[in-house]
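Asks: generate a structure from the sequence data that follows.
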Amino acid sequence: MQNSETCSSPHLVVIGGGSAGIGVIASIKKRVKNIAITLIEPGDQHYYQPAWTLVGAGLYDINKTRRPMADVIPPDVAWVKSAVINICPEDNFIVTAGGEKIYYDSLIVASGLVLRWDKIAGLEETLGKNGVTSNYRFDLAPYTYELVKNLTHGNAIFCQPGMPIKCAGAPQKALYLSCDHWQKQGCLKNISVGFFLAGQAVFGVPEFVPPLRNYLQKYQANVNFRHNLTRVNGEKKLATFTVTAESGDAHEVTLPFDMLHVVPPQTAPAFIAQSGLGDANGWCEVDKHTLQHVRWPNIFSLGDCCSTPNAKTAAAARKQIVVVAENLQKVLRNVIPDSRYDGYGSCPLTVEKGKVVLAEFGYDNQLLPTVPLNPARPSRIAWWLKAWFLPRFYWAGMLRGVEWFAKSKSR
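Replies: All right, here's what the predicted structure looks like:
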């Protein structure tokens, strides 16, 4: 047990050792010297998840996407290797799964989201076999490529659940890269490719829909809107979707598959809502610009777990890190936090090997390009960024407090 009243310096607790949590600790340590920081994170590995779509296409080494957690935590940070089960914002302490009570002066919630494989009946017992895979898991991304390599004819189904999900472009990136491989092998004409979306649009930002639609047509993919995967029979290789009409009427359709790429529904960690920090949907409720909690001024949140209506991507966390670091520093100085997040998110849509549509946008679908390129045109420069530069910058830069192209705005 640690009580903040006994500390000679402010005590900051950060929940979550993912991209947002590690990155924000590094940026805060650059700005605030006299601060004690405790990280609460149960996992012993840290992952660079954006590369898993490349792994699923045989274009990246899975082992390069993982490093020991101890190697990425900034120095002089206390690490509590446990999960959080409750936060008591009235009394400024959290409770871990091990029963430890940890007090804080300031709190940052960066716990990520939860992949709900359990919400699709029959899925968990067939993942990683029977042709069922997902690039959303470290151990399954290599299996995706194994399936792609071995499939020469049959039915390939790619699914996308309802929003919000992290990296909303990842479900279709799996489709594009698989089809690119099959096309180059000369077997795409023998494979029936289906893209089944719970939503009603290929992509949420209208400017990027035309080039994506062109690639779906190029790969002869059959696009099916309002289709939500609800059940999988791995042994019989059958996928069942609930189809919702515009009238609201729903019915089921069951389709055979030889390869099924699944993206699970995703929710906020339960402790956020149970602690009274959540919005109506359970996400940590913050001001969408300052990232400060709407009811508790000594609490901030960023990354996939917070309530901001932006694309949940590592690129979004990169911008949010600076806003939280600056605003926390101001709160510690009793200054009104005025650094603002503009909703920036980036989704490098890998439409084929060597070409990427670099979708960069903020709140209200405003385009926010970093580089002077036509953002809707597939680019080899964007591919270089996705496949070579960004992974290296992630480990050597973002996790160490380097804030290139991440300047915040102010009121």
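Asks: CA only for contacts and neighbour counts going forward, please
Replies: Will do.
Asks: list the contacts for the nearest residue to Asn310 once chain neighbours are set aside?
Replies: Counting by C-alpha to C-alpha, 6 or more residues apart in numbering, Asn310 lies nearest to Gly343, which is 5.3 Å off, once chain neighbours are set aside. Shown in contact with Gly343 (C-alpha atoms under 8 Å, 6 or more residues apart in numbering): Lys288, His289, Thr308, Pro309, Asn310, Ala311, Ala316, Phe361, Gly362, Tyr363.
Asks: most neighbours among those residues, which one?
Replies: The most crowded member of those, judged by other C-alpha atoms under 10 Å, is Ala311 (28 neighbours).
Asks: I'd like the structure of this one too, to check against the first:
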Amino acid sequence: MMQAYRMSLQVNCSSRLCVQLLQAACLSTTTHNNTKNSYELVVVGGGSGGCATAAKFSSRLGKGKVVIIDPADTHYYQPMFTLIGGGMKTLQNSCKPMSKVLPKKADWLKQSCVEFDPDNNTVTTEDGSKISYKYLVVAMGLQLNYDQIPGLLEALNTPNSGVGSIYSPLYVNKTYEALQQFKSGNAIFTFPNTPVKCAGAPQKIMYIAEEYLRKHGKRDGANIIYNTSLGVLFGIKKYADSLWKVVESRGMTVNTRRNLVEVHGASKQALFQNLDDPSDTTLTDYEMLHVTPPMSAPDVLRSSSLVDANGFLSVSKDTLQHTRYSNIFGIGDCTNTPNAKTAASVAGQVGVLRRNLSAAMSGTPLHAVYDGYASCPLVTGYSKCIMAEFDYNGNPLETFPINQAKERRTMFIMKKYFLPDVYWYGLLKGYWEGPALMRRVMHLGLKK
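Replies: Have a look, this model is predicted:
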């Protein structure tokens, strides 16, 4: 996931000032450990999955046996970006210097990975160095492809354009600015025709925006529109049913199978395509436009021999081991496991990866199985949240012995105040492996 933001930063930032502001916000540092050319374990990517994996195995293998390859100065807690877009948190609240979150016993190679050579057990970095490994974990996250929508980058980089996106640290503040500047007209929120990280976020920011406009006396003049490429509001029926009630009670419009294909910033219009009839396009005026960009695995991974036909790291959905190279594992959003791509999914995968990679290192069979656990705290405003939890099959896998499909203030408090600490001090340090144990306790051992 950090890789995705780094690539967004390189491609989309129009000036060095953007980079300087982001680095200053988190007091970033470029200091890193000395590295060598051969390691027991190489971890490519310093996001949540990479940090957690490196923390676990550098503690087990000892100092100097594990290296993390990632060029970013700053690590972001991305689930907070939705709250930042609604003015409830700041960008500074969401980040820490990378040097402060990476495990001290692991080396840090502050470089981009530019090539994988799994047949020779090496990766190549941007300075031409070849790093060899016995085992490799790929944790590169997703790449944000804002440039695939003509006119979007120009609109995002134009002051007071009304266009924002909570998916990038470059544009998340523009979302709140657009809310504050909104007068009347269409407020449009989009979901692209690609896999995305945190599939609930595109509508979470919509619910927050709607409540903001109500609180500030602008709701009567606003048309709230959600244009999604999907055929449903949310993929898990139990929670979708609750979300439809929220949408209907608050007078929002949902258009399914609608994909954003172009932005006309000068005229404040967005072009949408009907995915069921590609010849059918609609040009819609907007006062505010929130864009969820198309996403993919990073280009360097997509161009390697490690991916499936769709360009994602090819791993067993059960064991997280690569389907062709037994000494390679994957974790997080860059893999082709068919789960929702969320930070909670990474937590659910961490324990499976720990057990199976340890087994591979000791030459024993891999027994740990990932059940597809994912969680999406569906924030529906400034004080309520639906806490969706589910598995590979779309079955609810709820931690608490209550109906989590109901909007609750307690779940909002957990999302806003409790989960960030779980992330920084639990997941990144390798201690938090998801709520499975807590779920069994809460349900008196009657659930997984």
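Asks: related to what we said a few turns ago, sitting in strands, which of the contacts of Gly343 of the first structure do you find?
Replies: Using DSSP state E, the subset of the contacts of Gly343 of the first structure located in strands is Phe361.
Asks: quick one: which of the contacts of Gly343 of the first structure is nearest Pro391 of the first structure?
Replies: Pro391 of the first structure lies nearest to Ala316 out of these, by C-alpha to C-alpha, at 15.4 Å.
Asks: for Pro269 of the first structure, see how far away the closest one is.
Replies: Ala316 of the first structure sits 19 Å away from Pro269 of the first structure, going by C-alpha to C-alpha, to the nearest Å.
Asks: with Ala387 of the first structure instead?
Replies: Distance from Ala387 of the first structure to Pro269 of the first structure, by C-alpha to C-alpha: 30 Å.
Asks: ok, now Gly58 of the first structure?
Replies: Taking C-alpha to C-alpha, one finds Gly58 of the first structure at 32 Å from Pro269 of the first structure.
Asks: same thing with Phe257 of the first structure?
Replies: Separation of Phe257 of the first structure from Pro269 of the first structure (C-alpha to C-alpha): 32 Å.
Asks: what do you get for Tyr215 of the first structure?
Replies: Distance, Tyr215 of the first structure to Pro269 of the first structure, using C-alpha to C-alpha: 35 Å.
Asks: again, but for Ser19 of the first structure
Replies: Counting by C-alpha to C-alpha, the separation of Ser19 of the first structure from Pro269 of the first structure is 16 Å.
Asks: tell me the secondary structure of the residue nearest to Asn310 of the first structure, please.
Replies: coil (DSSP: H, G, I helix; E, B strand; the rest coil).
Asks: equivalent range in the first structure for stretch 329-348 of the second structure?
Replies: Mapping stretch 329-348 of the second structure onto the first structure (TM-score structural alignment) gives residues 300-319.
Asks: what's the first-to-last distance across the matching stretch?
Replies: End-to-end distance of stretch 300-319 of the first structure (C-alpha to C-alpha): 14 Å.
Asks: list the contacts for the residue nearest the centre of the second structure?
Replies: Nearest to the mean C-alpha position of the second structure, by C-alpha atoms, centre = their mean, lies Lys197 at 3.9 Å. Residues near Lys197 of the second structure by C-alpha under 8 Å, 6+ apart: Leu142, Asp333, Ala340, Lys341, Thr342.
Asks: which helix or strand contains the residue nearest to Ile321 of the first structure when sequence neighbours are not counted?
Replies: In space, and not counting its chain neighbours, Ile321 of the first structure is closest to Val24: 4.9 Å by C-alpha to C-alpha, 6+ apart. Val24 of the first structure is part of helix 19-31 when elements are defined by DSSP states H and E.
Asks: average gap between that helix and the second structure?
Replies: Compared with the second structure after fitting, helix 19-31 of the first structure deviates on average by 1.9 Å (mean C-alpha distance after the TM-score superposition for the first structure).
Asks: give me the contacts around that helix.
Replies: By C-alpha under 8 Å, 6+ apart, the list of residues contacting helix 19-31 of the first structure from outside reads 14-16, 35, 37, 72-74, 109-111, 302-303, 314, 317-318, 321-322, 324-326, 329, 398-402.
Asks: many thanks, have a good one.
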